[in-house]
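need coordinates for the following:
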Amino acid sequence: MRMVFRWFGEGNDTVSLDQIRQIPGVEGIVWALHDVPVGEEWPMERIQEIRKQADVYGLHLDVVESVNVHEDIKLGLPSRDHYIANYIRTIEKLAEVGVKVICYNFMPVFDWVRTDLHRASGDGSTALFFEKARIDGIDPMELVRSIHDNSALTMPGWEPERLNHLSSLFEAYRNVTEEDLWNNLEYFLSAVIPAAEQCGIRMAIHPDDPPWPIFGLPRIITSQDHIRRFLNLYNSPSNSITLCSGSLGANPDNDIIAMIHEFHLRIPFTHIRNVRVFDNGDFIETSHRTQDGSVDIAGIVKAYNDNGFNGYCRPDHGRHIWGEECRPGYGLYDRALGIMYLWGVWDAAQRAKTENQKEASAV
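Take a look at the predicted model:
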């Protein structure tokens, strides 16, 4: 398991590269050019700029999250070929600086949805929260205003160029079915995966967050069956998944450990975090500790260890603790604590495996 840490760039993140390099076992950053509008080709000079910044602190750039997919591609519009061509040129440039994995998603309009960015817990911490009943009756524009009013920093997945045209986007998706979205995803894969193969890059789709339709928009990367269907759309190691325990774990029916055992050869990148799911469908993000949420984080880490996982891992979201003022979900303290918990479970699983191997060889 290779530990990495998401970083949003100088001037756009409260966590510094110097702080990141001090977290035990962290070897690289998960990055992107968040100010480049979705669909545009990434400028090489900007990519090189990030590489130089990371090199100063001995951190690699192996994982990019995200090269976002333009809505015209998801909608299957004639203009999609233009944006796919830009996407492929960006893949080629990222390969030049050593990128190995590109995380992306295929969620219409919204990359992720929460109703409260700072829901208070009994211990004084706050965390991202999803209230199902509120989503069922909310005007999406009200949610957009709430997100932006409660964050001083840009929020990935909520880019202004997308949200400024929210009404027209909803109209464009009015007649788009789940099968339409599958077909448009297959078209995208048929174009970009051969390019990724040539560049030695693995494209790793992120599950939908939360893993069910919202606001009448279809969502398709939501379950083990759907992940299996996705991987069969283009059978190549370059067509892979970013397995996110928090996104998938919001649905208690998802067996994430079973997914790891089935798909581990197609998981180059994993997000590990915990959520507590309530009976009414609400959920809140918790510490990474298994006992604090509804997701068996210890079992997930053990499953990766059992399968010899050597891909990239990040702790994903964290709570806001100890008075830290940070991007919602992306502070330093709780994510660093999460990393140490993940390493502890990993080391314990590795030691148990080694001891079992010694005992077996001695028989």
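
all contacts plus neighbour counts: C-alpha atoms, from now on.
Noted.

residues contacting the closest residue to residue 5 other than its chain neighbours?
Nearest residue to residue 5 in three dimensions, chain neighbours excluded: residue 29, at 4.9 Å (Cα to Cα, 6 or more residues apart in numbering). Going by Cα atoms under 8 Å, 6 or more residues apart in numbering, residue 29 touches 4, 5, 6, 7, 54, 59, 60, 61, 62, 63.

if I pick the spatially most central residue of the chain, what's in contact with it?
For the chain, residue 206 is the residue whose C-alpha lies nearest the centre (Cα atoms, centre = their mean; 5.3 Å). The neighbours of residue 206, taking Cα under 8 Å, 6+ apart as the test, are 103, 104, 105, 106, 221, 241, 242, 243, 244.

mind doing that once more with 7 Å?
Residue 206 makes contact with 103, 104, 105, 241, 242, 243, 244 under the criterion Cα atoms under 7 Å, 6 or more residues apart in numbering.

relative to residue 343, how far out is it?
Residue 206 is 23 Å from residue 343, where distance means Cα to Cα, to the nearest Å.

what sits against residue 125?
Here residue 125 is in contact with 319, 320, 321 (criterion: Cα under 7 Å, 6+ apart).

could you pull out the helices for this structure?
Secondary structure of the chain by DSSP state H: the helices cover 17-21, 44-56, 71-75, 80-96, 132-137, 140-149, 160-163, 166-172, 178-199, 224-233, 245-249, 256-263, 297-306, 333-362.

need these in TSV (columns: distance to residue 272).
Shown next, in TSV, are the helices of the chain (distance: least, Cα to Cα, whole Å):
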stretch	distance to residue 272
helix 17-21	17
helix 44-56	23
helix 71-75	27
helix 80-96	25
helix 132-137	23
helix 140-149	24
helix 160-163	28
helix 166-172	31
helix 178-199	25
helix 224-233	17
helix 245-249	5
helix 256-263	11
helix 297-306	7
helix 333-362	8
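
one more to line up against the first:
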Amino acid sequence: MEMSFRWYGHEDPVTLEHIRQIPDMKGIVSAIYDIPAGEVWPVEKIKELKQMIEKYELKLNVIESVPVHEDIKLGLDSRDKWIDNYKQTLRNLAEAGIHTVCYNFMPVFDWTRSQLDATLPDGSNSLLYDEAKVKDLDPLSGELALPGWDLSYQTDDLRRIIDQYQSISEQQLMDNLVYFLEQVIPVAEEEDVLLAIHPDDPPWPIFGLPRVVTNKENVQYMLDKVDSKHNGITFCTGSYGANPANDLLEIIEAAKGRIHFVHARNVKWIGELSFQETSHSVNDGSIDMVAVLKKLREIGFAGPIRPDHGRMIWGEVGRPGYGLYDRALGATYLNGILDTLARG
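Purely as a prediction, here's the structure:
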């Protein structure tokens, strides 16, 4: 597997210079963050990002992510225009030599937590999801703004979009995802781009919005409906693993040959539909990271993997979940497991 690291560009307090010092670090996972969702990514900007990373003897191996416009998710008449733009961005990425794209189909909001700095027993802090608190939050109030959320919407626009989703069932959202895939996968095949959908995080509905990439059954349905190697998943241990009902090893088996990217993150279940992120260690969280990596190796996965999220430790201050120190420890921990498995 190819150890990789998420990097948010020039604004990221974690630098490429520091990332390259992590043992066995090979790849950078990044994106172009100043282009509105749905607009075409220019080839020149992609190449500029790629060249910047290569100066540090790393490679841009995954784009995370190319956002899907809300009109596509909603299945509006305007969706084909935005899908055409998405196709062109895939072509431009391929021209620049990028062939793995992570994306998600979560309505309106990306990953959601109720607290960004919840204290752990060792004195570090991490991201926490408390279902009861989230139920009391009003996403229109502006009281919760998380890394990864599109904050470009005005309140009125956000209210309108959320209202539109009230008439969209989970099956309709899944149908809209399948429609999107039926349109873009032929281009992905032509350009040899692997599309890897990220699961919903958390993997259940929030704020009254439907979510459909949540479990083995939904993954299998999506993969079967558009049966192409280029239609695959990002296997995120922390997202699928947030729900104790999900068997991670069964999901890996169901998606065998269609896993194109892995997020390795541990979470500890702290109540019904509630969890806190921990170190990557099997001793700290509820996910058996050793068993997960062993299963991934058994099915032949050899693609990019990254430590996903991390605690804030040793007084580090920065983007919640995306500090340097604990993610570096996580990468080293994961490499230790992989080295041991490789020796039999």
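
any idea what the TM-score comes out to?
With the length set by TM-score structural alignment, normalised by the length of the second structure, the two chains reach a TM-score of 0.97; 344 aligned residues with a Cα RMSD of 1.3 Å.

chain neighbours aside, what residue packs nearest to the aligned partner of residue 333 of the first structure in the second structure?
Using TM-score structural alignment, the equivalent of residue 333 of the first structure in the second structure is residue 325. Nearest residue to residue 325 of the second structure in three dimensions, chain neighbours excluded: residue 313, at 6.9 Å (Cα to Cα, 6+ apart).

same check, this time on residue 300 of the first structure
Here the residue nearest residue 300 of the first structure, using Cα to Cα, 6+ apart, is residue 257, at 5.5 Å.

closest to residue 116 of the first structure out of the contacts of residue 29 of the first structure?
Ranked by distance to residue 116 of the first structure (Cα to Cα), the contacts of residue 29 of the first structure are led by residue 6 at 21.4 Å.

related to what we said a few turns ago, the match of residue 333 of the first structure: how many residues sit nearby?
Counted with other Cα atoms under 10 Å, residues neighbouring residue 325 of the second structure total 18.

just the one 3 residues further on next, same as before
The local packing of residue 328 of the second structure (other Cα under 10 Å) involves 21 other residues.

tell me who's in contact with the residue nearest to residue 334 of the first structure when sequence neighbours are not counted.
Of all residues beyond its chain neighbours, the one nearest residue 334 of the first structure is residue 318 (5.1 Å), with distances taken as Cα to Cα, 6+ apart. If you count contacts by Cα under 7 Å, 6+ apart, residue 318 of the first structure has them with 287, 329, 330, 331, 334, 335.

what's the distance between the fifth one and residue 18 of the first structure?
Just to be clear, that refers to residue 334 of the first structure. 17 Å.

among the two, which residue is more densely surrounded?
residue 334 (23 against 13).

surely that one and residue 319 touch.
Yes. Residue 334 of the first structure lies in contact with residue 319 (Cα atoms under 7 Å); the separation is 5.8 Å.

out of the helices of the first structure, which is the most enclosed?
Comparing the helices of the first structure by mean neighbour count (mean count of other Cα atoms under 10 Å), helix 245-249 ranks first with a mean of 25.

would you check the span in the second structure matched by that helix?
Residue span in the second structure matched to helix 245-249 of the first structure, by TM-score structural alignment: 237-241.

then stretch 113-122 of the first structure?
Going by TM-score structural alignment: stretch 113-122 of the first structure matches residues 112-121.

buried set for the matching stretch?
112, 113, 114, 115, 116, 118, 119 (16 or more other Cα atoms under 10 Å).

neighbours around the residue nearest to residue 325 of the second structure, how many?
For residue 313 of the second structure, the neighbour count with other Cα under 10 Å is 16.

that one matches what in the first structure?
In the first structure, residue 313 of the second structure lands on residue 321 (TM-score structural alignment).

do the same with residue 284 of the second structure
In the first structure, the residue paired with residue 284 of the second structure is residue 292, using TM-score structural alignment.

look up how far residue 338 of the first structure lies from its match.
Separation of residue 292 of the first structure from residue 338 of the first structure (Cα to Cα): 12 Å.

then residue 242 of the first structure?
Residue 242 of the first structure is 18 Å from residue 338 of the first structure, by Cα to Cα.

likewise for residue 141 of the first structure?
Separation of residue 141 of the first structure from residue 338 of the first structure (Cα to Cα) stands at 33 Å.

do residue 267 of the first structure as well
Taking Cα to Cα, one finds residue 267 of the first structure at 20 Å from residue 338 of the first structure.
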